[in-house]
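Participant: Here you go, sequence then predicted model.
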Amino acid sequence: MKLDFDKMGGLIPAIIQDNNTNKVLMLGFMNEEAFEQTRQTGKVTFYSRSKNRLWMKGETSGNVLKVVDITADCDNDTLLVKAIPAGPVCHTGNDTCFGEENAEDIMFLKYLQNFIERRRQDMPEGSYTTSLFSKGVNRMAQKVGEEAVETVIEATNGTEEGFIYEASDMIYHLIVLLTSKGMRIEDLARELKKRHKE
């Protein structure tokens, strides 16, 4: 990544985006040293224009920003940093520096699959998810079918609460099955998007 630090006197803007919710959290500036420290430590470090020094986000509050990915724009003079915040990002205590709540419920499905993938890698004892992976793809597929039937029963003869509960079970087991097949929930979104007609 060949970045152009010359346009703004040695600094480039860095847009920080939550990797899980896609919310823009804040905007800061990096010089070359801050950029290198961010890459090496995996924690977002800025150049503070008011303090005239490097400043790791969360160095006093503990609310660090753990780097997931760094991408430069087409002119190589702005960065998009996808990160996972350890707490509120703004010094005011708000989730973001733009006063927005950092929550998109639909994005929890992405977080959940990341968690399920970690379970598959670590296979901790006593975990229900571990037990599903241990029993293999046939059992995982069977569980999706069982939960689908229970969802249909609740939809036709049950309660709204029961329907949401069983549908959630079905989605969870489907994500486990997707993970076992090396696929992501985003693959389903892409397939549905491809089929969609206005």
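Facilitator: Thanks, I have the structure now.

Participant: switch to C-alpha atoms for all contacts and neighbour counts from now on
Facilitator: Fine.

Participant: count of neighbours near residue 24?
Facilitator: Residue 24 is flanked by 19 other residues according to other CA atoms under 10 Å.

Participant: adding another structure so you can compare the two:
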Amino acid sequence: MIEIEKLKFGADGLIPVVVQDYYTKKVLTVAYMNRESLEISIKEGHTCFWSRSRQELWRKGATSGNVQRIVSITADCDYDALTAQVIKNGPACHTGADSCFNNVIYQNEQKNPFSLNALYKLIEGRKTDKLEGSYTTYLFEKGLDKILKKVGEECTEVIIGAKNDDNAETIYEIADLTYHLLVLMVERGISLSEVSDELAKRHVVDKKVKQETSKTQ
């Protein structure tokens, strides 16, 4: 672990911090810290930045509740930039988005990896901008009962695939189930980040339980 004295703050007394989701590794935002805000972040275990626009300390989530619990802070090879891995509680962006980085400037079509976020956005678009002939649009037009019926059917198909000891079939059906769950989430207005945050909370609770159990043994 390095000492803060080794860090190279800029002429304005600031150092850039790339904030990254601990679980997904997604970049959430880029902010700045001065020595005081870094020391507060380390002491309190939650991100505290320096707001360049307001010229004051900015404890992330102080008003919104969208705090970021720090897992680690790492310096680069020149000690003039930081990466903070965090477990976030709610959106990272002031717009309410999961991340500040959502505006695609360039995308290599030959290197366009699949992501649940991209699929969620596509499904979301099928609800707001209906496409004739689209199965997803059809589900939204039929409504919640139809979507729930499909989720139930796909759950059964996953069980059958697993009971048949057929991994290929099980994977196929899990993919179908995942898609229909995403449709249900969009229909109910549930975001991926809300599910991710719920899982993160359970993970933290599990660790605490294990720690408490080990102490009593």
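Facilitator: That came through fine. Since this is a predicted model, take the numbers as computed values, not measurements.

Participant: Superposing both, give me the TM-score.
Facilitator: Taking TM-score structural alignment, normalised by the length of the first structure as the basis, the two superposed chains have a TM-score of 0.53; 119 aligned residues with a CA RMSD of 3.0 Å.

Participant: Quick one: classify the residue nearest the centre of the second structure as helix, strand or coil.
Facilitator: In the second structure, the residue lying closest to the centroid (CA atoms, centre = their mean) is residue 193, at 5.0 Å. Following DSSP: H, G, I helix; E, B strand; the rest coil, the label given to residue 193 of the second structure is helix.

Participant: contacting residues around the nearest residue to it once chain neighbours are set aside?
Facilitator: Of all residues not flanking residue 193 of the second structure in the chain, residue 98 sits nearest, at 6.3 Å (CA to CA, 6 or more residues apart in numbering). Residue 98 of the second structure is in contact with 28, 90-92, 193, counting by CA atoms under 8 Å, 6 or more residues apart in numbering.

Participant: And residue 98 of the second structure? What does it align with in the first structure?
Facilitator: In the first structure, residue 98 of the second structure lines up with residue 95, judged by TM-score structural alignment.

Participant: what helix or strand is that match on?
Facilitator: Counting by DSSP states H and E, there is no helix or strand that carries residue 95 of the first structure.

Participant: What separation is there between it and residue 58 of the first structure?
Facilitator: Per CA to CA, to the nearest Å, residue 95 of the first structure is found 13 Å from residue 58 of the first structure.

Participant: Which residue ranges of the second structure form strands?
Facilitator: 15-21, 27-33, 48-51, 56-59, 68-75, 82-88 (DSSP state E).

Participant: Residue 161 of the second structure is nearest to which of these?
Facilitator: With CA to CA as the criterion, residue 161 of the second structure lies closest to strand 15-21 of the strands of the second structure, at 33.7 Å.

Participant: Name the residue most distant from the centre of the first structure?
Facilitator: residue 157 (36.3 Å).

Participant: list the ones among the contacts of residue 98 of the second structure that the first structure also has?
Facilitator: Retained in the first structure by both residues aligned by TM-score structural alignment, their matches' CA atoms under 8 Å are the following of the contacts of residue 98 of the second structure: 28, 90-92.
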